[in-house]
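In: quick one: sequence plus predicted model below, questions after.
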Amino acid sequence: METHHIRLTSSEVGSLWANYMADSMFVCVYQYYLAKVEDSEIKKVLEHALDLAQQHVQVVTKIFKEEGHAIPLGFTENDVNVKAPRLFSDAFFLFFTKQMTKGALVTYGAMLPHTFRNDIREHFMSCISSAMELLNDTTNVLLSKGIEVRSPYIPYLQEVDMVEKQHFLAGWWGKQRPLIAAEITHLFSNIQTNHMGSAVITGFAQVVKAKDVQNYFIRGKEISKKQIEVFSKYLHENDLPAPVTWDAQVQDITESPFSDKIMLYIISLMNAAGMGNYGAAISASPRRDIGAVYVRLLGEIGLYAEDGINLQIKHAWLERPPHAADREKLMK
């Protein structure tokens, strides 16, 4: 029978460390959101999100202490100012929560298969279960308020039909086949994600203190805008609607509720999520032209993300993740 004293593996340590970093950030974010929210239904969702983030931080802290592993610095009360004016609307708090919860489900799902100790598996299974519950609560409130953005409708299939021609994969020249449901899903979802990123980065660019970080945010907004146009073109060519922007949910204030460090970290998480989304979209998009577009835009985000990491290093904001032993250094 497995016992608790078995050492954590590299994948377990890495997953727990990433879990702590992200949720210590979410604790700061939701403390600020709760200080500003006015809608009682949305407030309950935000309280739920904060409670989950605090639980995860506590669990990881306990495990690391028992293992004699250093507790990450992560993010603290020094990274949030709950007294700052409102930067985003109540509706934005809800949109943000749903997008972050969708990302959490993907992240936890990727972490779980690489955990082995029973207590670690139970932790990430609990994370998945609670994220599903939060996603459900968030969606219900969005629907009840009439602000949920549904993906496009397409006709039901009336009969089974087999693909008979290679044209199914075509897309470079000439007449192209209609988008399939999976392609529509990913195009629509990636437009939504970019709209969310654009709104977040618009607010951050207004309040950030470091000029080089502000320039980085402005560049990110331009990238999002361009990629939204690319994806929307495919939907419009098939007479399908594209999601609208959320920039109107950003208030015109300049006093920052967050440290530059935490804002840059949030954008780095969104970059990573975007790259993961595009990778999944490539595998679900048989049309060659669509796959090629995702590959090109994935490279663009990758270069942008690298520049963000360089900024974190420059300002001494990048905490070193758990890593393998440097044997050469040890033998000197």
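Out: Perfect, I can see it now.
In: only C-alpha atoms for contact and neighbour calcs from this point on.
Out: Will do.
In: all the helices of the protein, in order from the start?
Out: 10-36, 40-67, 90-111, 118-144, 181-207, 211-237, 260-283, 288-314, 327-330 (DSSP state H).
In: pipe these into CSV and attach distance to Val80 and mean neighbour count per row.
Out: Output for those, formatted as CSV (distance: least, C-alpha to C-alpha, whole Å; neighbours: other C-alpha atoms under 10 Å):
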stretch, distance to Val80, mean neighbour count
helix 10-36, 6, 21
helix 40-67, 14, 17
helix 90-111, 16, 19
helix 118-144, 23, 17
helix 181-207, 13, 22
helix 211-237, 17, 17
helix 260-283, 8, 19
helix 288-314, 18, 16
helix 327-330, 38, 7
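In: try it against this one:
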Amino acid sequence: MTNKTKMSSAELGALWMTYHKKTMILRMLEYFIEKADDEEAKNLMSGLWEQLHSKVTVMETMFQNEGAALPEGFTKEDVNLDAPMLWENGFDILFSRILKEISTGMYALHLSISYKEDIVQFYKQLSEITETYYNQFTQYLLEKSFLPRPNFITMPKSIDFITDNQYMKGTNILGHKRPLNTIEFGVLYRALENNIIGTQLMKGFAQCAKDKDVQKYFTKGMVLSQEIKKEIEGILLKDNIQPPSSSGGTVTSSTIAPFSERLMMFCNFLLGSFSLGGQGFSATFLWRNDVTTKIGAQGKDILGYTREGLVLMMDKGWLEEPPKMEL
């Protein structure tokens, strides 16, 4: 197979989605870099911007070589660098880290439907960039005390095997629930961490949105994130596990939007889709039935909310259509 091989429909769809996500991230990074009050954070985000900008150029060449129309994606018109700081206290890196977490999952999916050698190598390179910056963002946040580490436990001194299916029921004859295992805790911790940041993101978006329908939608998203956060904290507290509390990522009083409402809606769609995908995958590792039931109900709520956002974007004329399957 050579690079002269025609790009498949699946590869075109993957690149189309990647182009939208990458141009969105570039616009958001441009605002965060402009408002950064920490030199180390600014340098980290600037380095990521340079790497991703070059990859957007590569994608544009790929589209051009195939004779495919270049997606609009997100342009300089979608960011307002003069807008005051909307988030502070490390939110720029906290959210950039979430974006890299989303990218990790998306590249795994896109690699699995890519066969053309140059596209495979393209996603491998993007994956390497993502892994590098995800770690750098994490270490920065830990050093600045913006990101708490997961809880510690006493290390096990022996192994055991599950021989009773009551383990899945999670409740013994006296009605006492078994403690969460460390795998279940890891799944819940990730969801809790993401919803803490998601709440702040939605609060900021709702605060600066001018369109009443969009403002109402973001407010609904903020409430949903808060409810999910509260439910997960409740599960942990019942097991005498203290939930983490991030000291970073607060919203200022600004009501001037740094991004277009179209970009903010697309960003929200990505987060919802990522949350659904993550929950679907993680649910298989939740073996206590009461926890699985709650996570399943949350997934249904997130799906309904995300679909509502798609309809709203269509109503506003903000949803760019992916390439059609025209043979």
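Out: The structure has been received and is ready for your questions. Every value quoted in this text rests on a predicted model; they were computed, and no experiment measured them.
In: picking up where we left off before, right, and the helices of structure 1 - which one's nearest Asp252 of structure 1?
Out: Minimum separation from Asp252 of structure 1 across these (C-alpha to C-alpha) falls at helix 181-207, 7.8 Å.
In: same list (the helices of structure 1) but as CSV, adding distance to Pro152 of structure 1.
Out: CSV is the format used below for the helices of structure 1 (distance: least, C-alpha to C-alpha, whole Å):
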stretch, distance to Pro152 of structure 1
helix 10-36, 31
helix 40-67, 26
helix 90-111, 18
helix 118-144, 16
helix 181-207, 8
helix 211-237, 9
helix 260-283, 17
helix 288-314, 18
helix 327-330, 55
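In: between these, which one is nearest to Thr254 of structure 1?
Out: helix 181-207 (4.6 Å).
In: helices or strands up against the closest one?
Out: Helix 181-207 of structure 1 sits against helix 90-111, helix 211-237, helix 260-283, with contacts defined as 3 or more C-alpha pairs under 8 Å, 6 or more residues apart in numbering; DSSP states H and E.
In: who wins for proximity to Pro321 of structure 1 among the helices of structure 1?
Out: Pro321 of structure 1 lies closest to helix 10-36 among these, at 7.3 Å (C-alpha to C-alpha).
In: average gap between the closest one and structure 2?
Out: Superposing on structure 2 and averaging over aligned pairs (mean C-alpha distance after the TM-score superposition for structure 1), helix 10-36 of structure 1 comes out at 0.7 Å.
In: how about stretch 215-226 of structure 1?
Out: Counting by mean C-alpha distance after the TM-score superposition for structure 1, stretch 215-226 of structure 1 comes out at 0.7 Å.
In: quick check, distance from that stretch to the centre of its chain.
Out: Chain-centre distance of stretch 215-226 of structure 1: 17 Å, with C-alpha atoms, centre = their mean, to the nearest Å.
In: could you do stretch 208-224 of structure 2 as well?
Out: 18 Å.
In: quick check: that stretch aligns to which part of structure 1?
Out: Mapped onto structure 1 using TM-score structural alignment, stretch 208-224 of structure 2 spans residues 207-223.
In: compare the helices of structure 1 and give me the one nearest Tyr153 of structure 1.
Out: With C-alpha to C-alpha as the measure, helix 181-207 is the member of the helices of structure 1 nearest Tyr153 of structure 1 (9.3 Å).
In: what's the angle from the closest one to helix 90-111?
Out: Relative orientation of helix 181-207 of structure 1 and helix 90-111, computed by axes from the mean of the first three to the mean of the last three C-alpha atoms, to 10 degrees: 120 degrees.
In: ok, average deviation of helix 181-207 of structure 1 from structure 2?
Out: Mean deviation for helix 181-207 of structure 1: 0.7 Å (mean C-alpha distance after the TM-score superposition for structure 1).
In: the inter-axis angle of that helix versus helix 288-314?
Out: 30 degrees.
In: could you dump the helices and strands packed on helix 181-207 of structure 1 to CSV with distance to Arg327 of structure 1?
Out: Output for these, formatted as CSV (distance: least, C-alpha to C-alpha, whole Å):
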stretch, distance to Arg327 of structure 1
helix 90-111, 27
helix 211-237, 36
helix 260-283, 30
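In: looking at those helices, which is nearest to Lys165 of structure 1?
Out: Taking those one by one with C-alpha to C-alpha, helix 260-283 is closest: 19.9 Å.
In: what does that closest one contact?
Out: For helix 260-283 of structure 1, contacts defined as C-alpha atoms under 8 Å, 6 or more residues apart in numbering pick out 25, 75, 79, 103, 183, 186-187, 190, 193, 197, 201, 204, 208-210, 213, 290-291, 294-295, 298, 301-302, 305, 308-309, 312, 317.
In: separation between Asp247 of structure 1 and Ser224 of structure 1?
Out: 12 Å (C-alpha to C-alpha, to the nearest Å).
In: stretch 257-269 of structure 2 maps to which residues in structure 1?
Out: Going by TM-score structural alignment: stretch 257-269 of structure 2 matches residues 256-268.
In: what about that stretch, distance to the chain center?
Out: Relative to its chain's centre, stretch 256-268 of structure 1 lies at 14 Å (C-alpha atoms, centre = their mean).
In: now stretch 39-46 of structure 1
Out: In terms of C-alpha atoms, centre = their mean, the gap separating the centre of stretch 39-46 of structure 1 from the centre of its chain is 21 Å.
In: list the buried residues of stretch 314-321 of structure 1.
Out: Residues of stretch 314-321 of structure 1 classed as buried by neighbour count (16 or more other C-alpha atoms under 10 Å): Trp317.
In: contact partners of that stretch?
Out: Gly14, Trp17, Pro72, Leu73, Gly74, Lys261, Ile309, Gln312.
In: got it, and stretch 188-208 of structure 2?
Out: For stretch 188-208 of structure 2, contacts defined as C-alpha under 8 Å, 6+ apart pick out 86-87, 91, 94-95, 98, 150, 214-219, 221-223, 225-226, 228-229, 232-233, 244, 246, 249-252, 254-257, 264.
In: spit out the contact partners of the residue nearest to Arg178 of structure 2 when sequence neighbours are not counted.
Out: Closest residue in space to Arg178 of structure 2, ignoring its immediate chain neighbours: Gly170 at 5.3 Å, by C-alpha to C-alpha, 6 or more residues apart in numbering. Gly170 of structure 2 is in contact with His176, Lys177, Arg178, Arg288, Asn289, Asp290, counting by C-alpha under 8 Å, 6+ apart.
In: and of the residues you listed, the nearest to Leu126 of structure 2?
Out: Among those, Arg288 lies closest to Leu126 of structure 2 (C-alpha to C-alpha), at 36.4 Å.
In: so the closest residue in space to the closest one that isn't next to it in sequence versus Glu227 of structure 2, what's the distance?
Out: Among residues not flanking Arg288 of structure 2 along the chain, Met168 sits closest, at 4.7 Å (C-alpha to C-alpha, 6+ apart). Distance, Met168 of structure 2 to Glu227 of structure 2, by C-alpha to C-alpha: 25 Å.
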